[in-house]
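Colleague: pasted the sequence and its predicted model underneath.
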Amino acid sequence: MGGAPGVTSARYAGPECDATANNAKLLRELEGVRDDKRTARFVCVIALAAPGRETRLFRGEASGRITRELRGRAGFGYDPLFLSDDLGKTFAEVPPGEKNRVSHRGRALAAFREALDSEEATTDEH
C-alpha cells in the first residue's frame, strides 16, 4: 500500500470519517491480498526538546499483520485489525496493559522513561 495510511491514518477514509470507516476502507484496499503481504506496523516517536539542550528522539515500533475481519472489542482505531507479532492477537483482543507493553507508544514511552531515569541518576551523582 506504499506506506498508506501513514501519518494520515485518522483521516484515511476522509476528513469526517471515524474508525469504523477507516477500518472498512483498509479492509477494502486489502481485498485479495495474500496474508503474507498484509504486513503492518505502528510507529511512534517522542521528541524531548529543551532550550540549550540537544533534541533527543525515542522511537517505538509494533509489527504485525492486518486481519481479514475485526477481532476484539478493546482499544480504538485500527486495534481490531492489527494482529500483533508479539502477542499473536489483535490489540483489541487484549487488556490495555498487555497491549501497552508491546505497542509502539508503550515502547517509545519506555525508551523515553529509561533516558529520563538515566539522566536523573547522572544528575543525582553530581
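Modeller: Cool, the structure landed.
Colleague: all contacts plus neighbour counts: C-alpha atoms, from now on.
Modeller: OK.
Colleague: so what touches the longest helix along the chain?
Modeller: For the chain, the helix reaching the highest residue count under DSSP state H is reported as helix 104-124. Helix 104-124 is contacted by residues 42-46, 58-62, 100-101 when judged by Cα atoms under 8 Å, 6 or more residues apart in numbering.
Colleague: now do the strands in this protein.
Modeller: Using DSSP state E, the strands of the chain run over residues 39-48, 56-66, 82-84.
Colleague: mind listing residues that contact the longest one?
Modeller: Residues lying outside strand 56-66 but in contact with it, judged by Cα under 8 Å, 6+ apart, are 35, 38-49, 81-86, 102-109, 111-112.
Colleague: show me just the buried residues among these.
Modeller: 39-41, 43-45, 81-85, 102-109, 111-112 (16 or more other Cα atoms under 10 Å).
Colleague: give the contact list for the residue nearest the centre of the chain.
Modeller: The chain has Phe42 as the residue nearest its centroid, 3.3 Å off, counting by Cα atoms, centre = their mean. Contact partners of Phe42, counting by Cα under 8 Å, 6+ apart, are 61-63, 103-104.
Colleague: endpoints of stretch 62-79, how far apart?
Modeller: 12 Å (Cα to Cα, to the nearest Å).
Colleague: hmm, Asn100 and Asp86 touching each other?
Modeller: No - in this structure, Asp86 is not within contact of Asn100 by Cα atoms under 8 Å, at 11.7 Å.
Colleague: rewinding a little: redo the contacts of helix 104-124 as JSON lines? Include distance to Ala92.
Modeller: Listed next are the contacts of helix 104-124 as JSON lines, based on distance: Cα to Cα, whole Å:
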{"residue": "Phe42", "distance to Ala92": "14"}
{"residue": "Val43", "distance to Ala92": "17"}
{"residue": "Cys44", "distance to Ala92": "18"}
{"residue": "Val45", "distance to Ala92": "22"}
{"residue": "Ile46", "distance to Ala92": "24"}
{"residue": "Phe58", "distance to Ala92": "25"}
{"residue": "Arg59", "distance to Ala92": "22"}
{"residue": "Gly60", "distance to Ala92": "19"}
{"residue": "Glu61", "distance to Ala92": "17"}
{"residue": "Ala62", "distance to Ala92": "14"}
{"residue": "Asn100", "distance to Ala92": "11"}
{"residue": "Arg101", "distance to Ala92": "14"}
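Colleague: adding another structure so you can compare the two:
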Amino acid sequence: MSGPVRRVVLATHNPHKVEEFQGIVAATRPDLEVVGYDGPEPVEDGVTFAQNALIKARAAAAHTGLPALADDSGICVDVLGGAPGVFSAYWAGHAKDAAANLALLLDQLSDVADPHRTAQFRSTIALVVPGGAEHVVEGVWPGRLATAPAGGGGFGYDPIFVPDGQDGAERTAAELSPAEKNAESHRARAFVALAPLLATL
C-alpha cells in the first residue's frame, strides 16, 4: 500500500449503510477505512437531507475526533410531491419498520398508473472534519416504483425501486448485485462528488 490508511467514521448505526459505504469507498479510495459509529445518536430534527446529514456528521466528529461522513437519504416520489423524502425511514411511524414503510408506500400508490410512478433515491452526504471544514454533496438515482416488491438484496425501499437506464429485463435495486448497486446508486453518485473533498484529508 502506498501510504497510511486514514480512518473516517460513518455516522450511522445502520450496518447495511456501513457495509454499502465500505464497498463504495474501497473501489476508489483504498487508503480510506470507513468505520461504524458507536456513539450517541443525535436528534435528527432537520427538515432537509442536508440538515440531518450535518447534524449526524457533527455529532460523530465531536464524539470520535475523526473526520465524519453522514448520509441522509430517502426516496422521493414525484406524484407525492417528493414524499416520503426526509421522512422515508419513519413513513409508517417511529418504529422505523422498513417492511411497514414499503407496504404503506405501495398502498398509497396502488391506483397510480406506471407512467406516473416516477421516483428518485436521493443521498446527501456531509463531511465534517473536527475543527475544520464542513461539506455537503448530493447524489440522485432516478427510476420508478414497481407495483410489488422483488429481490432479496439491498434494504429499505430497494425491492420496489426500478432504476432508469437498464438494458434488457428491468430489475429492482434489490435484484442488483452489491457491485452493480454500488456503481450506480444515489450514494455512489454522491461519493463521486465527495471524492475530491476526501482527497484533502
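Modeller: Great, that's in hand. Given the structure is predicted, the values throughout are model-derived calculations rather than measurements.
Colleague: quick revisit: just curious, which of the contacts of helix 104-124 of the first structure is nearest to Glu93 of the first structure?
Modeller: Comparing those against Glu93 of the first structure with Cα to Cα places Asn100 closest, at 12.6 Å.
Colleague: so what's that closest one up against?
Modeller: 106-107.
Colleague: what lines up with it in the second structure?
Modeller: Correspondence of Asn100 of the first structure to the second structure, assessed by TM-score structural alignment: Asn182.
Colleague: OK, contacts around the aligned residue in the second structure for Lys25 of the first structure?
Modeller: Mapped onto the second structure by TM-score structural alignment, Lys25 of the first structure lines up with Leu104. Listed by Cα under 8 Å, 6+ apart, the contact set of Leu104 of the second structure reads 91-92.
Colleague: what about Leu104 of the second structure, distance to Phe49 of the second structure?
Modeller: Leu104 of the second structure is 21 Å from Phe49 of the second structure, by Cα to Cα.
Colleague: may I ask you to name the longest helix in the second structure?
Modeller: helix 49-64.
Colleague: Ser110 of the second structure reaches Thr147, doesn't it?
Modeller: Yes - Ser110 of the second structure is in contact with Thr147 according to Cα under 8 Å; the separation is 7.3 Å.
Colleague: and the strands of the first structure as TSV, adding distance to Leu116 of the first structure?
Modeller: Listed next are the strands of the first structure as TSV, based on distance: least, Cα to Cα, whole Å:
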stretch	distance to Leu116 of the first structure
strand 39-48	10
strand 56-66	11
strand 82-84	28
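Colleague: to Ala19 of the first structure, which of the ones you listed lies closest?
Modeller: strand 82-84 (13.0 Å).
Colleague: need the counterpart of Thr8 of the first structure in the second structure.
Modeller: By TM-score structural alignment, Thr8 of the first structure lines up with Phe87.
Colleague: number of nearby residues for that match?
Modeller: Phe87 of the second structure has 19 neighbours, counted by other Cα atoms under 10 Å.
Colleague: any idea how far Ser185 of the second structure is from it?
Modeller: 19 Å.
Colleague: now which residue in the first structure aligns to Asp164 of the second structure?
Modeller: Matched to the first structure by TM-score structural alignment, Asp164 of the second structure sits across from Asp85.
Colleague: so who does that match touch?
Modeller: 62-65.
Colleague: now do Asp79 of the first structure
Modeller: Asp79 of the first structure neighbours (Cα under 8 Å, 6+ apart): 90-92.
Colleague: in JSON lines, list those residues along with neighbour count and distance to Thr123 of the first structure.
Modeller: Shown next, in JSON lines, are the contacts of Asp79 of the first structure (neighbours: other Cα atoms under 10 Å; distance: Cα to Cα, whole Å):
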{"residue": "Thr90", "neighbour count": "27", "distance to Thr123 of the first structure": "41"}
{"residue": "Phe91", "neighbour count": "27", "distance to Thr123 of the first structure": "38"}
{"residue": "Ala92", "neighbour count": "22", "distance to Thr123 of the first structure": "40"}
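Colleague: any chance of those residues in TSV, plus distance to Ala74 of the first structure?
Modeller: Below are the contacts of Asp79 of the first structure laid out as TSV (distance: Cα to Cα, whole Å):
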residue	distance to Ala74 of the first structure
Thr90	9
Phe91	7
Ala92	4
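Colleague: quick check, nearest of these to Phe76 of the first structure?
Modeller: So of those, ranked by how close each gets to Phe76 of the first structure (Cα to Cα), first place is Ala92, at 7.4 Å.
Colleague: good, wrapping up.
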